[in-house]
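Asks: next come a sequence and a model predicted from it.
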Amino acid sequence: MSNLPFGFGVPDPDKGGDNDPARGGSGQSGSGGGNPADAFNQLGQMLSQLGQMLSQAGSSSGPVNYDLAKQIALQRLSNASSNMDEAAVRDAAHLAEMWLDPATILPAGATSTKLWSAKDWVDKTLPTWQRLCDPVARQVSNSWMSALPEEAKQQAGPLLSMLGQVGGMAYGSQLGNALAQLADEVLTSSDVGLPLGPDATGALLPANIEKFTDGLERPGSEVLVFLAAREAAHQRLFAHVPWLRQRLLATVEEFASGITVDTSALEQLASQIDPANPATFEQAMQSGILEPQTTEEQKAALSRLETLLALVEGWVDVVVADAVRERLPGADALRETLRRRRASGGPAEQTFATLVGLELRPRRLRAASSLWQLVGDQHGIETRDGIWAHPDLLPTAADLDDPLAFAERLSGELGSADFSADLDDPIAALERAERARRETEGESAAEAEEPNSDQPDDDSGSGRA
């Protein structure tokens, strides 16, 4: 879980604020000292910002004020320019698709590849973020409301509605700041590992790619083609595995449905709030008192989500490596750079944890890559990619720990030839696997009984023969 409850975060150190000594703040609310004119200016700015937030209060009826989130994100982002043109991106995408064709049985998934600015990324991905954030925010809000005694609800009356709007604005503000940070660093529409953008549309962010390339010792054209191949591979998977997008988003929703709040913390929260000092409310929320509790059901959902994301990223990692290794001199170095970028808990993982309340473990990426590589080497790309035909055929978290056993099980239970023939009928494959399992269990039971009945005759068996 994230260190802070969803929707509440520490002030941005880059922006400073009333409690930022570097910007003339005192570090304490309502303290004396300093230039009175500065204090009045800060008060005026605060009231102006509060007025803007309140003016947005009625524009969203959901648990998160997405209008405010979008407004904040776009205001924080600069109009960064790029020297990259559309022709270069189209050529890179076309080349990447040609190289991917022999590396996977999945055909091209993107009908077009766009150039997005950071602001375009916010605008195009916000609908998906809304689907990801709504269940978490709604469940947290409902947990807080249900924890209140009925008498308190009746006495509060309209105040509860106002608190709901304030909560929506707080969530929206946090979401806007987080999206701005992420939009300033993502390289493609699928950089987070989730299908955030519109269907069948690939996207590269040239300004961010140029910043990323500045820290590498590789030509910009090489980096562009490599990233275009990763984006194209993601699009192939999301386009031709119809259940995948829904399963990823539904798993987040399943996690959110199990959120509960420790109701005993409400009394402690009330004791820390001074109605005459609004700063105490923010401090109490930042203390983590109302951080949702993790249940066993949530842990199971989180494990499934981590495994599924690892399998997606691992498959893309292997397929792209096979497609470009002999064509791009720096392919292995770029592959390792992006692996480390994910494994370091970079902006994508941190922002996802802040927005949705989930901590992802990208260390599973290497295990998933090893599994897909092993399956491809032993059974071919048809069997490897055919595993995506049905979610029940996918490796589990235990399989990531022992990829060799999974590869051997494919040979023993499914059979490479039969499995490839039944890619269009995953139910038949599942039924065959179940029959093989029952037969294996029957043989094991028979072997367990055989020594007891035949042991006395073993020593003389050769004499009879």
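Replies: That came through, no problem.
Asks: only C-alpha atoms from now on, for both contacts and neighbour counts.
Replies: Noted.
Asks: immediately after the helix or strand where residue 378 lies, which helix or strand?
Replies: For residue 378, the enclosing helix or strand under DSSP states H and E is helix 364-379. Sequence order places helix 381-386 as the next helix or strand after helix 364-379, per DSSP H and E.
Asks: which elements pack onto that following helix?
Replies: For helix 381-386, the elements it packs on are helix 364-379, helix 416-421, judged by 3 or more Cα pairs under 8 Å, 6 or more residues apart in numbering; DSSP states H and E.
Asks: please redo it, this time with the cut-off set to 6 Å
Replies: On a contact count with 3 or more Cα pairs under 6 Å, 6 or more residues apart in numbering; DSSP states H and E, helix 381-386 meets no helix or strand.
Asks: residue contacts, residue 147?
Replies: Residue 147 sits next to residue 263 when contact means Cα atoms under 6 Å, 6 or more residues apart in numbering.
Asks: state the distance from it to residue 343.
Replies: For residue 147, the distance to residue 343 (Cα to Cα, to the nearest Å) stands at 38 Å.
Asks: name the residues of the helix holding residue 378 that are buried.
Replies: 364-376, 379 (16 or more other Cα atoms under 10 Å).
Asks: hang on, residue 113 in a strand?
Replies: Yes - assessed with DSSP: H, G, I helix; E, B strand; the rest coil, residue 113 lies in a strand.
Asks: second structure for comparison follows:
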Amino acid sequence: MSPDARTGAVSLVDWSAAASVAGRLARPGPTAPRADLDLLVSGLREAASRAVRPVEEVTGLVPADPAAPVSDVYVVDRPRWARANTEVMDHMTRGALDDLLDDAQPVTALVGGAQVGATLALLSSRVLGQFDPYSRPDGPGRLLLVAPNVLGVERQLGVDPADFRLWVCLHEQTHALQFASTPWLADHLAGRARDLIGDVARSSKDFSEARVRDKLVTIGRAVLAAVRGEGQALLTGIVDDEQKQRLADLTAVMALLEGHADVAMDAVGPALVPTVAHIRARFEARRDSGGTRADQVLRRLLGMDAKIAQYRDGAAFVREVTQRVGQDGLNAVWTSPDTLPTAREVADPRAWVRRVHG
């Protein structure tokens, strides 16, 4: 087995190897003169700071600890984003896969780390920002803003850079506020993901009979999907009906988080982001186009199409619930694990309103 370099614990996946591979394979992305890059970094930091108060006003959410920042902001390149996500994945799987340790070998852990690292390297060119509430349980979550990707997309779309950077930060700081105002949420989601991954690993006949290396491929993809709120298709064929429903309900909560953030970022309005309508139109067109044929294949392999559907399903849920019971009524969703929507309720928001509000 491979002891984790950060914790010293035995790990099924060599996360240090995953971080190393991800850092090496992640492409650097678009470049600019040094002065422009300095402005990009400072602009993203300023946008992240400016976004917090408007999001609080729009959502009605209040941090549990008003004295603490809702997030620690890091402006990163692609390799650093990829390496940071190995830390997230390590945290999300810790203790969930102990039953598989006996039949694995150190070389298998290295192979698993390489596969996870290569996948993260591919994803690193497609993420504008990410809020990580999982890997630092004793402090504020990390907001990772991927500077070269923000630069590339704002150039591609031909949008106002300052407005676009603030728009991106409004989405990510909404995620930060979701977790800052609901202290139980990160542990709840991580626990559900660990339980599901461990249960699938122990109980699935197809999975239990697979070679260890094949297990690692499946686990790596499943964990990555769980971190990004995807995963339904990746586990098809190795989950039973009960596990499939648990996975669907976990994905539904991630749809809520993403849709809520999408609605908030647009609700701030032209007073703060004057070109918000133009940005949204161009961004949606980019989502729908799918790029080249190779890009479309890669999107499907990485689950990006599922992610796009998730944004839209979650946003539709948030808008209909708000229309029926108002912002305060929607915010009942953050009361406890019991008030989170199920997969059926995300598809039928009226069912959630009936269950929670009577």
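Replies: Cool, got the structure. In this text, all values refer to a predicted model and were calculated from it rather than measured experimentally.
Asks: which of the buried residues of helix 364-379 of structure 1 lies closest to residue 160 of structure 1?
Replies: Lowest distance from residue 160 of structure 1 to the buried residues of helix 364-379 of structure 1 (Cα to Cα) belongs to residue 364, with 42.9 Å.
Asks: tell me the contacts of that closest one?
Replies: Residue 364 of structure 1 neighbours (Cα under 6 Å, 6+ apart): residue 310.
Asks: separation between residue 344 of structure 1 and residue 380 of structure 1?
Replies: Distance of residue 344 of structure 1 to residue 380 of structure 1, computed by Cα to Cα: 32 Å.
Asks: for residue 3 of structure 2, which non-adjacent residue is closest in space?
Replies: residue 10 (4.2 Å; Cα to Cα, 6 or more residues apart in numbering).
Asks: to which residue of structure 1 is that neighbour aligned?
Replies: By TM-score structural alignment, residue 10 of structure 2 lines up with residue 61 in structure 1.
Asks: next: residue 170 of structure 2.
Replies: Using TM-score structural alignment, the equivalent of residue 170 of structure 2 in structure 1 is residue 229.
Asks: that match contacts residue 96, doesn't it?
Replies: Yes - using Cα atoms under 6 Å, residue 229 of structure 1 is in contact with residue 96, at 4.7 Å.
Asks: so for those two, which sits in the more crowded spot?
Replies: residue 229 (27 against 24; other Cα atoms under 10 Å).
Asks: ok, now which ones touch that one?
Replies: If you count contacts by Cα under 6 Å, 6+ apart, then residue 229 of structure 1 has residue 96 around it.
Asks: that one: which element?
Replies: Of the helices and strands defined by DSSP H and E, residue 229 of structure 1 is found in helix 220-240.
Asks: distance from the chain centre to that helix, please.
Replies: A distance of 18 Å separates the centroid of the chain from that of helix 220-240 of structure 1, by Cα atoms, centre = their mean, to the nearest Å.
Asks: buried residues in the next helix-or-strand element following it?
Replies: For helix 220-240 of structure 1, the following helix or strand on the C-terminal side (DSSP H and E) is helix 242-257. Buried residues in helix 242-257 of structure 1, counted by 16+ other Cα under 10 Å: 244, 248-257.
Asks: show me what helix 242-257 of structure 1 is in contact with.
Replies: Here helix 242-257 of structure 1 has contacts from 135-136, 298, 301, using Cα under 6 Å, 6+ apart.
Asks: rerun that using 8 Å as the cut-off
Replies: Counting by Cα atoms under 8 Å, 6 or more residues apart in numbering, helix 242-257 of structure 1 makes contact with 131-132, 135-136, 139, 194-195, 238, 297-298, 301-302, 304-305, 308-309, 356, 390-391, all of which sit outside it.
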